[in-house]
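In: Starting from these lines, generate the structure:
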Amino acid sequence: MGKIVLITGGARSGKSRFAENYVARCGKSIAYIATSQIYDEEMAYRVKLHRQRRPSSWQTFEAPFEAHNALKEAFAEHDTVLFDCLTLYLSNYLCQEKNQSLSLDDLYAETSLLMQELINAVRSVTNKTCVFVTNEVGAGIVPENELARKYRDLAGLCNQQIAKTADEVYLVVSGIPLQIK
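Out: Presented below is the predicted three-dimensional model:
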C-alpha cells in the first residue's frame, strides 16, 4: 500500500519547499504532479519559481484535471510523487462550468469522490510515496461571496479527507514544519 503524506499551511508558508526537500530525501525517482493553470503573470511567476527549484531529473506531469490518472502514470515509473497542490486542483474542478450548477450536496459528494480517486491511486501501489501539498484556507475571515465560501468549505473537507487517511501530516508555519500526525 502506498504511503500518503499531507503538507499544509498558509500562503507563502514554505510548504512547497518543505515538500520538495521531503521527497528529495526519501525518493530515488521523483515525479511532480503540477495542478496549476497559468492565466496571468502572477501565476506564471509562481510556476517559474517552482520550476527553478526542481531538479531536472524530476519528471513533471501537468494535471489540472483527472490527476488520479497522472498519479497512476507517475507511479508506473517513479517511487515518489510530489502533488502540488490539492487546493489548486480543487479550484480547477470547482470553476469548471459544468460544476457551477451543482447543488451543495452534489458538489460535496463529487468533491469527496475526487479526493477518493487520488487516495485510491496512491493506496493501490506498493512501497511508493505521494506527498500532497495543500493550503489551509479556513483560518481567516468568512468570505463575502458564495464561490469563495464554497471553495473554503470544500478545501477544508478535502484536507480532512486526505489527512484522515494520511500516514504523516505536517503543518508549515513561517517556514517551520510541525508534524501533527
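In: going forward, measure contacts and count neighbours with C-alpha atoms only.
Out: Fine.
In: And the contacts of stretch 74-91?
Out: 16, 19-20, 23, 26-36, 61, 64-65, 71, 111, 125, 127-135, 151, 154-155 (CA atoms under 8 Å, 6 or more residues apart in numbering).
In: Filter those down to the ones in helices?
Out: Counting by DSSP state H, the part of the contacts of stretch 74-91 found in helices is 16, 19-20, 23, 26, 71, 111, 151, 154-155.
In: buried set for stretch 89-100?
Out: For stretch 89-100, burial by neighbour count (16 or more other CA atoms under 10 Å) applies to 89-91, 93-94.
In: Is there a neighbour count for the closest residue to Pro64 other than its chain neighbours? I'd like the number.
Out: Closest residue to Pro64 apart from its sequence neighbours, by CA to CA, 6 or more residues apart in numbering: Thr35 at 4.2 Å. As a burial measure, Thr35 scores 23 neighbours (other CA atoms under 10 Å).
In: In contact with Thr35, which residues?
Out: When contacts are counted by CA under 8 Å, 6+ apart, Thr35 touches 62-65, 67, 83-86, 88-89.
In: Could you also give me the structure for this next sequence, so I can compare it with the first?
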Amino acid sequence: MLQLILGGARSGKSRLAEQIAKDSGLSVVYIATAQALDEEMQQRIQHHQQQRPSHWQLCEEPIFLADQLLQLDQENQLILVDCLTLWLTNLLLAEDTALQQQQTEKLMKVLPQLKSDIILVSNETGLGVVPMGEISRRFVDEAGRLHQALGQLADKVVFCVAGFPMILKGEK
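Out: Next up is the predicted model:
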C-alpha cells in the first residue's frame, strides 16, 4: 500500500505517519531526507528522532531516494519517508536539472514495484501566495507536480490540518 500524507508546517502530518507506522504491526524503516545544514534544522531533526521508537531502522538519504527504497524493499515491512519536500529541496539545491528530473522519474517508476508498504510525507506548499523569488516559485511548482503525480499513484492520500487528517483518496 502506498500512502501520501500532505500538510503544512506543524500540521500533524509526521505524527500521523508515525502513528500509522506504529499501528501497522510491521517492521519499520524510516528514511530521513533532511540535511542538518544549520542549527534550527538540527533541532528539528532531533525533535523527530525523539518521537520515533528506537527499534525503527533509520536511513538517511537526501538525494537518491528511489535507489534507497529499492535497496531496503521487502515484504512485511513499512517504509516511512519524511519528507519529500526536503528531498526535492536537496535536488533543487544541487543545481542540476537533469539530476532532479532523473531522480523524480525514477521515484515514480520504482514506487509501484515495491513490496513494502510505503508512507510518503510531504509539505503542501501550494496554498499560499505565489512566491516572489524565482527559485521559490520553481520549488512550489515542482512540489505541486510531484504531489499530483504521487496522488495518482497512491492508494491513499491524506491532508492534515491543525492535527486533523482529511482523507482525500482511499478508505478511512
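In: Got a TM-score for the two of them?
Out: For this chain pair, the superposition-based TM-score is 0.92 by TM-score structural alignment, normalised by the length of structure 2; 169 aligned residues with a CA RMSD of 1.7 Å.
In: Using CSV, lay out the contacts of Thr35 of structure 1 together with distance to Ser56 of structure 1.
Out: As requested, those are exported to CSV (distance: CA to CA, whole Å):
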residue, distance to Ser56 of structure 1
Glu62, 15
Ala63, 19
Pro64, 21
Phe65, 24
Ala67, 21
Phe83, 17
Asp84, 17
Cys85, 20
Leu86, 23
Leu88, 23
Tyr89, 23
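In: from those, which ones fall inside strands?
Out: Counted as lying in strands by DSSP state E, out of these, are 62, 83-84.
In: For the buried ones among those, write the corresponding PyMOL selection.
Out: Here is the PyMOL command that selects the buried residues among these (16+ other CA under 10 Å):
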select buried, resi 83+84
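In: Pick the one among the ones in strands among the contacts of Thr35 of structure 1 closest to Gln116 of structure 1.
Out: Checking those against Gln116 of structure 1 by CA to CA gives Phe83 as the nearest, at 14.7 Å.
In: how about the closest one, what's its match in structure 2?
Out: The equivalent of Phe83 of structure 1 in structure 2 is Val81 (alignment by TM-score structural alignment).
In: Over to Ser124 of structure 1?
Out: Residue pairing (TM-score structural alignment): Ser124 of structure 1 is matched to Gln113 of structure 2.
In: residues in contact with its match?
Out: By CA under 8 Å, 6+ apart, the contact list for Gln113 of structure 2 is empty.
In: Okay, Ser116 of structure 2 and Asp38 of structure 2: tell me how far apart.
Out: Relative to Asp38 of structure 2, Ser116 of structure 2 is positioned 33 Å away (CA to CA, to the nearest Å).
In: Next: Cys160 of structure 2.
Out: Here the criterion is CA to CA. By it, Cys160 of structure 2 lies 27 Å from Asp38 of structure 2.
In: Have a look at the two and say which one is more surrounded.
Out: Cys160 (22 against 8).
In: what about the more buried one, which SS state?
Out: Secondary structure state of Cys160 of structure 2, per DSSP: H, G, I helix; E, B strand; the rest coil, is strand.
In: residue in structure 1 matching it?
Out: In structure 1, Cys160 of structure 2 lands on Val172 (TM-score structural alignment).
In: Is it correct that its match is in contact with Ser16?
Out: No. Here Val172 of structure 1 does not reach Ser16: they are 9.3 Å apart, not a contact under CA atoms under 8 Å.
In: picking up where we left off before, counterpart of the residue nearest to Pro64 of structure 1 in structure 2?
Out: Using TM-score structural alignment as the criterion, Thr35 of structure 1 maps onto Thr33 of structure 2.
In: roughly how far apart are its match and Gly133 of structure 2?
Out: Where Gly133 of structure 2 is concerned, Thr33 of structure 2 sits at a distance of 24 Å (CA to CA).
In: can you pull the contacts of Ile7 of structure 1?
Out: By CA under 8 Å, 6+ apart, the contact list for Ile7 of structure 1 reads 15, 19, 131-134, 169-172.
In: Give me the aligned partner of it over in structure 2.
Out: In structure 2, Ile7 of structure 1 lines up with Ile5, judged by TM-score structural alignment.
In: Repeat that for Lys48 of structure 1.
Out: For Lys48 of structure 1, the aligned residue in structure 2 is Gln46 (criterion: TM-score structural alignment).
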